[in-house]
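**Student:** output the structure for:
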Amino acid sequence: MDKWKRLIALMALAAGIIALIPGRMDAMNGVSAKSAILMEQHSGRVLFAKDAYTKRRIASITKIMTAVLAIESGKMDDLVTVSARAVRTEGSSIYLRQGEKIKLRDLVYGLMLRSGNDAAVAIAEHVGGSVEGFVFLMNKKAAEIGMRDTEFANPHGLDDAENHYSTAYDMALLMQYAMKNSEFRRISGTKVYRAPAPPGEEGARVWRNKNKLLTGLYEYCTGGKTGYTKRAHRTLVTTASKDGVNLIAVTLDAPDDWNDHIAMYEYGFSHYHIANVSGKRIVGKITDPFYEGRLRAARDLQYPVTSEEENELRVNVYLLKPRAEWKEDPDRVPAAVGKAVLYLHDKAVDETPLLYEHKKEKSGENSFWDLFSFLGVRSDG
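**Tutor:** Below you'll find the model as predicted:
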């Protein structure tokens, strides 16, 4: 009996230790999705992951890529003539009519808010010349973004091809890329949109966003895209912002996706904040007489960290060794003369170019910088 008592005591002790691990263990156990990820938008840091690199069907979150290519085409004000192929597309629809002319911009809103498969085909034919040509552009863009475990076979995500898949991680990369575009952010975050009525009808088409997190379930949600097919099941990509922290959540095959996303966001917002190192303060610490007062950081250094990680941050500055001809003729100094690199646990996590300015600048004032250790300046010839 003593043996069993000791075993029970050890099990209780182990359970107690696990319970002390902050949030992450509970979040992992509580997410219903087969694959899930939580990513910080600026840095791409993964704050939470569950089987995030497994290839799965993605359904209508495919349309994020379709929207990106439409926006980047520069044709958003074009009038698109709706084809018979577009009208015959199965699944969710914005009820386009064959032969009607509608702005590409309106189609993108119908695509993102109402998940119109007919809109996806109409967009693909106009932007890519054909659906097949557009799919080529989709895969080319995926490669550019770094989506290594993704292949697109159509612009809408229907289960009509076996070679149409992605991963939670790749879809987060896509959303991170998309959110850099102001028009995509605006469309993704629109709750209600009114488009012109089809020919012969009065009034307007009114499209309400299917993203329930955006329209009422979660006050910090800023956008996203829903998805569902019988083979992919429920898929969802959303974004949320709170107190300067901008997050991306992705779930694949998730029976309880709304709550999955809320749980991941609450975990991220409660455990992480953005550490900011002022660019002015960085250059203000540089004492090299050639560069002193003449440098400007392209931007501040930023990275999401926990309170415990904050003390592990440091910055190194790397500068080109000044050349004799630069001192004789400052106009020959290149625009970028170095970089400042932010490290966490000896891993580089962010960097910014240091730019030379011919007009001497005043050094910055004390800032948040004082929370971090500055490890001097290195000159590289």
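**Student:** CA atoms for contacts and neighbours, from now on please.
**Tutor:** Noted.
**Student:** surely residue 131 and residue 121 touch.
**Tutor:** Yes: Residue 131 lies in contact with residue 121 (C-alpha atoms under 8 Å); the separation is 6.5 Å.
**Student:** quick check, central residue of the chain?
**Tutor:** The chain has residue 176 as the residue nearest its centroid, 1.8 Å off, counting by C-alpha atoms, centre = their mean.
**Student:** the nearest residue to residue 103 once chain neighbours are set aside: how many residues sit nearby?
**Tutor:** Excluding its sequence neighbours, the residue lying closest to residue 103 (C-alpha to C-alpha, 6 or more residues apart in numbering) is residue 79, at 4.4 Å. For residue 79, the neighbour count with other C-alpha atoms under 10 Å is 16.
**Student:** could you point out which element follows the helix or strand harbouring residue 38?
**Tutor:** Element membership for residue 38 (DSSP states H and E) is strand 35-40. Downstream of strand 35-40, the first helix or strand assigned by DSSP H and E is strand 46-50.
**Student:** and for comparison, fold this next one:
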Amino acid sequence: MFSLLLMLAPIAGALPPPVEPVDEFPQVAAAYWVEVDGVPRWAGQPDRRLPMASLTKLMTALLIAETADLEAVVTIGVGVARETGSRIGLRAGERVRARDLFEAMLVRSANDACRALADWHGGDQATFVKAMNLRAWQLGLKNTRFADACGHDSPQQYSSVRDLAVLARAALARPEIVAAAARPDFRFSTLDGRVFTMNTTNALLGRFDGATGLKTGYTPGAGRCVIAVAQRDGHEVLAVFLNSPDRWSHTAAVLEVALTEAR
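**Tutor:** Okay, here's the model as predicted:
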């Protein structure tokens, strides 16, 4: 996993970080962003608009955490049961606690759990997407647009790594998101008695020292994406990678360099 460490030699840390982060690791992704303790450190193509796959679900999670009752019961609709991509197999008519859908969306990146929350909270997905774009505007995300709640490929669904770092910081302020994103696995039962067990999609959790989240994504159009957070020795690193050719090795290597320099 850490084969890139020799390539990513630490940079002398005597000088303070520049106002605009430098592109030190252009090979790691089509676009990337790394900040240490909230200060931008390295970035490549920070404002390039790219598909973001299931990193989209971080905005869905933020809206739900800010405005919804997670103890409410959601009845699964027909459209939810027909969702494609990553899913856990929810069935129309099942009754599920919103909190369990929320956890499944963040732990397993389940599109059916995500769609269920969007349809329930917004009344329909189109209304929920309008709320997503309004929240993006409120956060100052200038290169972001949402077309659905879950992250399917669409010309009208894109973001930049700079914008996603801002979104990630807003998400990290919500304890519900932080807790769910750090789970290595999750198990719940519907109110109808069906049991679901799932593992995280985040390969860094439990394998990279200090990893705490945050969200993964993949579609054919977006490639392999991740927003990663790691904490060590009192320092925190946030990294955003869009379309990374070797997502886990590259992310782990850059996190290690950043955490080593921060000591």
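**Student:** got a TM-score for the pair?
**Tutor:** With the length set by TM-score structural alignment, normalised by the length of structure 2, the two chains reach a TM-score of 0.88; 248 aligned residues with a C-alpha RMSD of 2.1 Å.
**Student:** list residues touching both of residue 131 and residue 121 of structure 1?
**Tutor:** Counting by C-alpha atoms under 8 Å, 6 or more residues apart in numbering, the common neighbours of residue 131 of structure 1 and residue 121 are residue 155.
**Student:** looking at these two, which is more packed in?
**Tutor:** When residue 131 of structure 1 and residue 121 are compared for neighbours, residue 121 comes out ahead with 27 against 22, by other C-alpha under 10 Å.
**Student:** what strand or helix carries the alignment partner in structure 2 of the more buried one?
**Tutor:** Under the alignment (TM-score structural alignment), residue 121 of structure 1 pairs with residue 115 of structure 2. Using DSSP H and E, residue 115 of structure 2 sits within helix 111-122.
**Student:** so what's the residue count around the residue mapped onto residue 37 of structure 1 from structure 2?
**Tutor:** Structural alignment (TM-score structural alignment) places residue 37 of structure 1 against residue 33 in structure 2. Neighbourhood size, residue 33 of structure 2 [other C-alpha under 10 Å]: 28.
**Student:** which residue is the nearest non-sequential neighbour of residue 33 of structure 2?
**Tutor:** residue 43 (4.3 Å).
**Student:** distance of that neighbour from residue 160 of structure 2?
**Tutor:** Residue 43 of structure 2 sits 11 Å away from residue 160 of structure 2, going by C-alpha to C-alpha, to the nearest Å.
**Student:** any residues in contact with both of these two?
**Tutor:** With C-alpha under 8 Å, 6+ apart, residue 43 of structure 2 and residue 160 have common neighbours residue 31.
**Student:** tell me the counterpart of the residue nearest to residue 103 of structure 1 in structure 2.
**Tutor:** Under the alignment (TM-score structural alignment), residue 79 of structure 1 maps onto residue 73 of structure 2.
**Student:** what of residue 107 of structure 1?
**Tutor:** Matched across to structure 2, residue 107 of structure 1 falls on residue 101, judged by TM-score structural alignment.
**Student:** likewise residue 249 of structure 1?
**Tutor:** So residue 249 of structure 1 corresponds to residue 239, using TM-score structural alignment.
**Student:** cool, residue 272 of structure 1 as well?
**Tutor:** Using TM-score structural alignment, the partner of residue 272 of structure 1 in structure 2 is residue 262.
**Student:** so who does the closest residue in space to residue 99 of structure 1 that isn't next to it in sequence touch?
**Tutor:** Nearest residue to residue 99 of structure 1, sequence neighbours excluded (C-alpha to C-alpha, 6+ apart): residue 82, at 5.1 Å. Contacts for residue 82 of structure 1 (C-alpha under 8 Å, 6+ apart) come out as 96, 97, 98, 99, 100, 101, 102, 122.
**Student:** which residues sit in contact with the first one?
**Tutor:** Neighbour list for residue 96 of structure 1: 82, 86, 87, 118, 119, 198 [criterion: C-alpha under 8 Å, 6+ apart].
**Student:** what's the burial count for the nearest residue to the match of residue 107 of structure 1 once chain neighbours are set aside?
**Tutor:** Of all residues not flanking residue 101 of structure 2 in the chain, residue 113 sits nearest, at 5.0 Å (C-alpha to C-alpha, 6+ apart). Residue 113 of structure 2 is flanked by 29 other residues according to other C-alpha under 10 Å.
**Student:** related to what we said a few turns ago, aligned against structure 2, show me the partner of the residue nearest to the centre of structure 1.
**Tutor:** Aligned partner of residue 176 of structure 1 by TM-score structural alignment: residue 169.
**Student:** ranking by neighbours, what's the top pick from the contacts of residue 82 of structure 1?
**Tutor:** residue 122 (29 neighbours).
**Student:** return the distance of that one relative to residue 170 of structure 1.
**Tutor:** 25 Å.
**Student:** residue 26 of structure 2 versus the equivalent of residue 141 of structure 1 over in structure 2, what's the distance?
**Tutor:** Using TM-score structural alignment, the partner of residue 141 of structure 1 in structure 2 is residue 135. Distance of residue 135 of structure 2 to residue 26 of structure 2, given as C-alpha to C-alpha: 31 Å.
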